[in-house]
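> quick one: sequence and predicted model below, then my questions.
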Amino acid sequence: MLARLALLFVVVPAVELALLYWLAGYIGVWTEIALIVATGMAGAALAKYQGAATWRRLRADAAAGKMPADAAIDGVLILIAGAFLLTPGLLTDVAGFSLLIPGLRRQIKRLAAGYLRGRVSMSVASFVPPQSRPDVVVVEPNRIDADSADDDKTRPET
C-alpha cells in the first residue's frame, strides 16, 4: 500500500514535471500553458456532457426497474477522468481523455471487473450463510419461538 501511495504522490508528479519541462523546450512555455488550460477546459466540458448523459441513463435504468450498475461504473470512471483532466500534466491528460472514450472505457470496465471478481469472490465466502455452504454441516439451525419469547411471566407487572 505504501509503495502505491509513493507511486501516486511522488513518481507520477515527478514524471509529469519532467515531461512538462521537456515539452516546454520544444513548444515554448506560453504555448504549453495554453495547452494545459485548453485540455483542462475541454476535459471539464466533455466530462460534464458525458456525466449528464450517464446520469440520464442511470435514472432511466432505475425507473425501468433495472440495476443501473453499468451506468454507475461509467459515472465513476467519468468522474475520475474529470479529475485527471483538471490535473495539469501530459500523462494525466492522456489517462483522462482515455476514460472519456466509450470504447476504451468499456475495455477498462472489463479489466476492472475481472480484477475485482477474483478479489471479491474470496472475501464473500465469509458472508454466505452456513446452510448454503457445502463445507459446513448444520445439525439444527437456531430457532426462535415467538410465543415463548413474549411470555407474560417475563413482563414486569405494572
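In hand now; what should we look at? Bear in mind the structure is a predicted one, so any value in this text is a computation, not a measurement.
> okay, CA-based contacts and neighbour counts for the rest of this
Will do.
> buried set for the longest helix seen in the chain?
Longest helix of the chain, by residue count under DSSP state H: helix 29-63. Residues 32, 36, 39-40, 42-44, 46-47, 50-51, 54-55, 57-58, 61 are the ones in helix 29-63 that count as buried (16 or more other Cα atoms under 10 Å).
> got it, and stretch 75-92?
Applying 16+ other Cα under 10 Å to stretch 75-92 flags 75, 77-92 as buried.
> show me the residues you listed that map onto helices.
75, 77-86, 90-92.
> now the helix or strand where D147 lies: how far from the chain's centre is it?
Counting by DSSP states H and E, the element that carries D147 is helix 146-149. With Cα atoms, centre = their mean, to the nearest Å as the basis, the distance from the averaged C-alpha position of helix 146-149 to the chain average is 46 Å.
> this is the other structure I want to compare:
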Amino acid sequence: MAAIFLLWVIAEIAAIWAVASLIGFLATLGLLLAGALVGSWLARREGGKAARAVMDTARAGRSPHNEVTDGMLVGLGGLLIFVPGFVSDVAGLALLLPPTRTLVRRAWLKRLERRGPVTPRGFGGGLHRSGRVIVVDSEVVDTSRDDRRDPPQRPVIESE
C-alpha cells in the first residue's frame, strides 16, 4: 500500500511539473483551482442526483444497491477533486461523470460477487462470509459469534 501511495505522489508531482513546464506556474495554479471549483460544483450536483435516486428506489420498494454505490463513488470523486494534483482531479472527474461511474460500479460489484456471498451478521451489525446457514425453528442462527462474549439464547441444532 505504501508503494502505491508513493507512486501516486510521484505521478502527481510529475504531472504538475509537466503542465507547469508547458503553460507556466501561475497558469498551472489557476488550472488546479478551476478544476477544484468545477469538480466541487459537479460533485454537489451528482451527489444530489444520487441521493434522490436512492430515495426514489427505496420508495418504489426495490433494493437501492446500485444507487448507494453511485453515491459512494460520487463521494470518492468529490474527495479526489479536493486533493491537489492533476491525476487525482482526472480520477475524481471520471467518477463524477455518470458513464464512467457506471463502468466502475459494475466492475466493483462484479469483484465483490467473486469474493463470495456477504450476509448480515446478527444484531451487532458487520458483515461476514459464511459457507453454510443453520436454521433453528425457522430462524437463521449465526454460528460465527464468540460464545464467551455473547452466549446463545437457545441451543443450536445442526442436521445435514
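Here it is on my side, so go on. No experiment lies behind these values; they were computed from the predicted model shown.
> picking that back up, out of the buried residues of helix 29-63 of structure 1, who's nearest P13 of structure 1?
I36 (14.9 Å; Cα to Cα).
> S40 of structure 2 versus the counterpart of that closest one in structure 2, what's the distance?
Here I36 of structure 1 is matched to L32 in structure 2, going by TM-score structural alignment. Distance check for L32 of structure 2 against S40 of structure 2: by Cα to Cα, to the nearest Å, it reads 12 Å.
> also L96 of structure 2?
According to Cα to Cα, L96 of structure 2 stands 10 Å off from S40 of structure 2.
> got any residues that touch both of the two?
Taking Cα atoms under 8 Å, 6 or more residues apart in numbering as the contact rule, the neighbours common to L96 of structure 2 and S40 are G78.
> against structure 2, where does stretch 70-86 of structure 1 fall?
For stretch 70-86 of structure 1, the matching stretch in structure 2 spans residues 66-82, with TM-score structural alignment as the criterion.
> which residues are in contact with the residue lying closest to R105 of structure 1 once chain neighbours are set aside?
Nearest residue to R105 of structure 1 in three dimensions, chain neighbours excluded: L99, at 5.2 Å (Cα to Cα, 6 or more residues apart in numbering). For L99 of structure 1, the contacting residues are L77, I78, I80, A81, R105, by Cα under 8 Å, 6+ apart.
> wait, what's in contact with the one residue sitting closest to the centre of structure 1?
A centroid search over structure 1 (Cα atoms, centre = their mean) returns V76, at 5.0 Å, as the residue closest to the centre. Under the criterion of Cα under 8 Å, 6+ apart, the contact list for V76 of structure 1 is empty.
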